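> after the sequence you'll find the predicted model.
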Amino acid sequence: MFFSKEENELIIKNTIKYCERNVNNGKVLDFDRSLINGIYIMLSAFIKEPAFWDEHCSFGISDIGDSFLTRLNKFNNSISDEGGKVEALYISSFRLFYEGYLTSGIELSSDYNNVIKLSKDNTGNFSENAQEYINFTMRDLSTHLFRKLMSSPEVKVIKEISGTVSSANSLTQEWNDKLAEKIEKADNLKKSIEGYTDAFNFVGLHQGFDKLHKRKVEEKNRLIGLMFFFGYFDNITFCSKNM
């Protein structure tokens, strides 16, 4: 919680009042008045929906939250623009504001779009350091936020869960492969056993034919013996009749 914090809200409201008093101050340079108006718009947005900006500016709050508060206090407590306090507060506010715009995907109102347009179209009017800061915010902040997001504890937990799921999938695949291998071995063994069974059946069939052959040979021999016996008996009968 940052913008929703009571003491921070009070500091921001005091700064908004300062902006209201000076946005039309003729003693202030035109460009600085434009910046003051931009600060007023951004701070008013922060106060209007503090929970929204707390959520969508979390990385910016972590990066520059303390320095942002310091610049707010300095802005409120000094009379003149000593040390470029207007510019310093503007670029800090813009850093938080632009992060909220990037991470939320909200449709910007015309006032909010004017702030972005002011930063984009007037880069050359800022000091050298402020130019670098504005350019970084508009050009490289999205990459910076992505890197911060990928290294955040929440994403690390997701990565760990993803890694666990990946390991589980790998282990499951390994089990499936081993099971398939065992099934294949079982099928091969079954085929081998069936082959042996067929071989044993062939041997039994051969033995059966062999026994049948022997039986037929024995029957043939008996028939031949009977033929000789009856032939011999007929000869004896014939001789007896002729004597």
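Cool, the structure landed.
> make it CA atoms for all contacts and neighbour counts henceforth
Fine.
> what's the burial count for the nearest residue to residue 3 once chain neighbours are set aside?
Sequence neighbours aside, residue 50 is the residue nearest to residue 3 in space, at 4.9 Å (criterion: CA to CA, 6 or more residues apart in numbering). Neighbourhood size, residue 50 [other CA atoms under 10 Å]: 19.
> what sits against residue 50?
Residues near residue 50 by CA atoms under 8 Å, 6 or more residues apart in numbering: 2, 3, 4.
> most neighbours out of those, which is it?
Highest count within those by other CA under 10 Å belongs to residue 3, 24 neighbours.
> A further structure is provided below for comparison with the first:
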Amino acid sequence: MSIPGESYFATDRNKKILSNMVVKVRGGLDALRDSDNAKHKFLLEFIGTTLFHLESYPESFDERCIMNIASLGDRFMDEVRKFELGEIDAEYLFAYCYRFLIEYQLSSPHQISSELLSILSRVSDFEYTVGSSQVRYAGHQMLINVVQHYLYHPNLVSLKDLPEVIKRSEAEREGAEQAILDRETRVSALAEKLETYETAFNFVGLYSGFKSLKITKVSEKNWNFLFLLVLGFLLLVPIVVKFFNVLEAPAKSGSDIISFFALAGLELLLLYFFRVALQNFRSIKAQLLQIDLRMTLCQFVQSYAEYSKGAPDGSKGLLERFEQVVFSGIVNDESAIPSTFDGLDKLAELVGKIRK
């Protein structure tokens, strides 16, 4: 017995039985071509046409002939397998085929093929003996049984709950729409945060650039400070050496004057370079101060920009003052830093006078 919902005619075994019998029935029809037994020829034609459609569309018959497959499916296939083309056997098998075609026609959402309709219309043209009860059953009581089967099918019975199902689906739809709105709100909030993070990341990159520049300037300041210490030490060395020479050696007026002038020139030269290095040191400190200011601005410039866009018109003057204080640069006039050769011509004149 077949279980409803499973493949029956579509199994390889039954398809092979149906295929073999279709060939056999066609051979029997050819043998009866010249016969005067119209009923026998009609029975074989009906059986052959039914078996041909069962073989060609087994999934369709499995889906639409659930009741007859459950009640006589195995018996029907046994009759097909043992069929010997005789008229009595043909009437038995015809009755089974008729039941399947009637259920197939009732269960089909569209009109069945014209070939099947044609052989069904000729059933009433003949009188039946051994298959008469099955034919009557298929034309009357079986119709009621098929309708009952589908009317009380579990899937159809569940339609009674259709209003409740519709109400639940409506509630679920409203819930889904609300969930979509909530998600859109969250997505919008995340998009705003993402834009904020992108801007913040850009300022972090700018901050990193200023930090790298600051490291370079700090290193330059340290070397400059070390150079200042060296120049300061060199400024003291000639004076100390000259002081000890004066204490140990007797005074010589001519040579002392020349040496004093030479010492003064050397000290002036060292003092000039010390002054240049000191001005450069101060300039580097001013640059570091400006870099620190910009690094500080990078930490809150985004919030300030947002506040500036949302500020009322009456607050523009206040914001301009704030901008003048915060965004004005701390500039050390580097043009005041003396060049290395500034005053060299005057120093050359001084040396020439000493020689004379």
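Structure's in. What do you need? The structure presented is a predicted model; accordingly, all values stated were derived computationally and were not measured.
> care to give me the TM-score?
Scored against TM-score structural alignment, normalised by the length of structure 1, the superposed chains reach a TM-score of 0.58; 158 aligned residues with a CA RMSD of 2.6 Å.
> mind checking what the residue nearest to residue 3 of structure 1 lines up with in structure 2?
Under the alignment (TM-score structural alignment), residue 50 of structure 1 pairs with residue 58 in structure 2.
> distance of its match from residue 113 of structure 2?
To residue 113 of structure 2, residue 58 of structure 2 is 15 Å away according to CA to CA, to the nearest Å.
> before we move on, what about residue 68 of structure 2?
On the measure of CA to CA, residue 68 of structure 2 and residue 113 of structure 2 end up 20 Å apart.
> ok, the two, which is more surrounded?
residue 68 (20 against 10).
> secondary structure element for residue 237 of structure 1?
helix 153-242 (DSSP states H and E).
> which residue is nearest the centroid of structure 1?
residue 162 (6.6 Å; CA atoms, centre = their mean).
> so what touches the helix or strand containing residue 88 of structure 2?
Assigned by DSSP H and E, residue 88 of structure 2 belongs to helix 87-107. Outside helix 87-107 of structure 2, the residues that touch it by CA under 8 Å, 6+ apart are 40, 43-44, 46-47, 50-51, 61, 64-65, 68, 76, 79-80, 83, 111-112, 116, 120, 128, 130-132, 134-135, 138-139, 142-143, 146.
> any of those buried? List them.
40, 43-44, 46-47, 50-51, 61, 64-65, 68, 76, 80, 83, 128, 131, 134-135, 138, 142-143, 146 (16 or more other CA atoms under 10 Å).
> thought residue 54 of structure 2 was touching residue 17?
No. Using CA atoms under 8 Å, residue 54 of structure 2 is not in contact with residue 17, being 10.8 Å away.
> compare these two (neighbour count), which wins?
Between residue 54 of structure 2 and residue 17, counted using other CA under 10 Å, the more crowded position is residue 54 (24 against 18).
> and that one, which of the three is it?
helix (DSSP: H, G, I helix; E, B strand; the rest coil).
> residue contacts, it?
So residue 54 of structure 2 contacts 9, 18, 61 (CA under 8 Å, 6+ apart).
> now swap in residue 132 of structure 2 and tell me
Residue 132 of structure 2 touches residue 95, counting by CA under 8 Å, 6+ apart.
> now do the contacts for the aligned residue in structure 2 for residue 4 of structure 1.
Alignment note: residue 4 of structure 1 maps to residue 10 in structure 2; criterion TM-score structural alignment. Applying CA under 8 Å, 6+ apart to residue 10 of structure 2 gives the contacts 55, 58, 59, 62.
> tell me the secondary structure of the last one, please.
So the one you mean is residue 62 of structure 2. Per three-state DSSP, residue 62 of structure 2 ends up helix.
> roughly how far does it sit from residue 73 of structure 2?
With CA to CA as the criterion, residue 62 of structure 2 and residue 73 of structure 2 are 10 Å apart.
> if we can go back for a sec, between residue 54 and residue 17 of structure 2, what contacts are shared?
Contacts common to residue 54 of structure 2 and residue 17, judged by CA under 8 Å, 6+ apart, are absent.
> so which elements touch the host helix or strand of residue 283 of structure 2?
Secondary structure from DSSP H and E places residue 283 of structure 2 in helix 253-310. Packing partners of helix 253-310 of structure 2 (3 or more CA pairs under 8 Å, 6 or more residues apart in numbering; DSSP states H and E): helix 162-248, helix 344-355.
> most tightly packed of these?
helix 162-248 (a mean of 13; mean count of other CA atoms under 10 Å).
> got the angle between that helix and helix 253-310?
170 degrees (axes from the mean of the first three to the mean of the last three CA atoms, to 10 degrees).
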